[in-house]
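[1] What follows is a predicted structure for the sequence shown.
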Amino acid sequence: MINAIILAAGESQRMGKPKPLLKFEDKTFLEQIISVLKLSDADRVTVVLGAEAETIKKSIDLSGTN
């Protein structure tokens, strides 16, 4: 079993907004990573949130992740 873990718990004080929500092409940085991992051989994708967790949860679709 392959477990993928995305660490997205940083505070991003200098960026002014959470880094996982920065745009990369047509999606946020975190959405891009989740999309790639869902297409991979990973059996489970876990996203670790910390600072700004509620903002991130409201901003992107985390369905299919833990």
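    Sure thing, it's come through.
[2] CA only for contacts and neighbour counts going forward, please
    Noted.
[3] Strands of the protein, residue ranges please.
    For the chain, strands defined by DSSP state E occupy the ranges 3-8, 23-24, 27-28, 44-49.
[4] Quick check: which of those strands is nearest to residue 59?
    Between residue 59 and those, the tightest spacing by CA to CA is seen for strand 27-28, at 9.4 Å.
[5] JSON lines please, covering the strands of the chain and showing mean neighbour count and distance to residue 38.
    Formatted as JSON lines, the strands of the chain follow (neighbours: other CA atoms under 10 Å; distance: least, CA to CA, whole Å):
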{"stretch": "strand 3-8", "mean neighbour count": "15", "distance to residue 38": "9"}
{"stretch": "strand 23-24", "mean neighbour count": "12", "distance to residue 38": "17"}
{"stretch": "strand 27-28", "mean neighbour count": "16", "distance to residue 38": "15"}
{"stretch": "strand 44-49", "mean neighbour count": "16", "distance to residue 38": "7"}
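[6] let's bring in a second one:
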Amino acid sequence: MLADDRTFTLQIRLKNLLESTGAINVSLGQSTLPIHAPEAALAGLITVGPILLVFLFAQRFLTSGQLAGAEKG
């Protein structure tokens, strides 16, 4: 849905980078980028980290909002 690569999110950019290397797709063979499986896993953790932190801090507000809508008035 995103036509311009400047509007890609960090996760989509990471997926494109890892698909172009041999880190995940071994059938590509040798790549000019020296990215291997441990680096790919670390990059995935770094991109998911901020989203996870926001969810963990906002979780109490999310659950209280869901429970407030379930009460009969």
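    Structure received. These figures come from a predicted structure and were not determined experimentally.
[7] Overlay the chains and give the TM-score.
    The pair, once superposed, lands on a TM-score of 0.33 when counted by TM-score structural alignment, normalised by the length of the first structure; 33 aligned residues with a CA RMSD of 3.5 Å.
[8] Export the strands of the first structure to CSV and append columns for distance to residue 58 of the first structure.
    Shown next, in CSV, are the strands of the first structure (distance: least, CA to CA, whole Å):
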stretch, distance to residue 58 of the first structure
strand 3-8, 15
strand 23-24, 16
strand 27-28, 13
strand 44-49, 12
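[9] What are the boundaries of the helices in the first structure?
    Using DSSP state H, the helices of the first structure run over 29-39, 53-59.
[10] Return the list of helices and strands in contact with the first one.
    Using 3 or more CA pairs under 8 Å, 6 or more residues apart in numbering; DSSP states H and E as the contact test, the elements touching helix 29-39 of the first structure are strand 44-49.
[11] ok so, going back, out of the strands of the first structure, which is closest to residue 57 of the first structure?
    Nearest to residue 57 of the first structure among those is strand 44-49 (8.9 Å), distances taken as CA to CA.
[12] Was I right to think residue 11 of the second structure contacts residue 46?
    No: with contact defined as CA atoms under 8 Å, residue 11 of the second structure does not reach residue 46; the gap is 9.9 Å.
[13] what comes up buried for the helix or strand containing residue 66 of the second structure?
    Per DSSP states H and E: residue 66 of the second structure is located in helix 37-70. Residues of helix 37-70 of the second structure classed as buried under the neighbour-count rule (16 or more other CA atoms under 10 Å) are residue 40.
[14] now for it, which elements pack on it?
    When contacts are defined as 3+ CA pairs under 8 Å, 6+ apart, helix 37-70 of the second structure sits against helix 10-19.
[15] for the helix it packs on, packing partners?
    Packing contacts for helix 10-19 of the second structure, counted by 3+ CA pairs under 8 Å, 6+ apart, involve helix 37-70.
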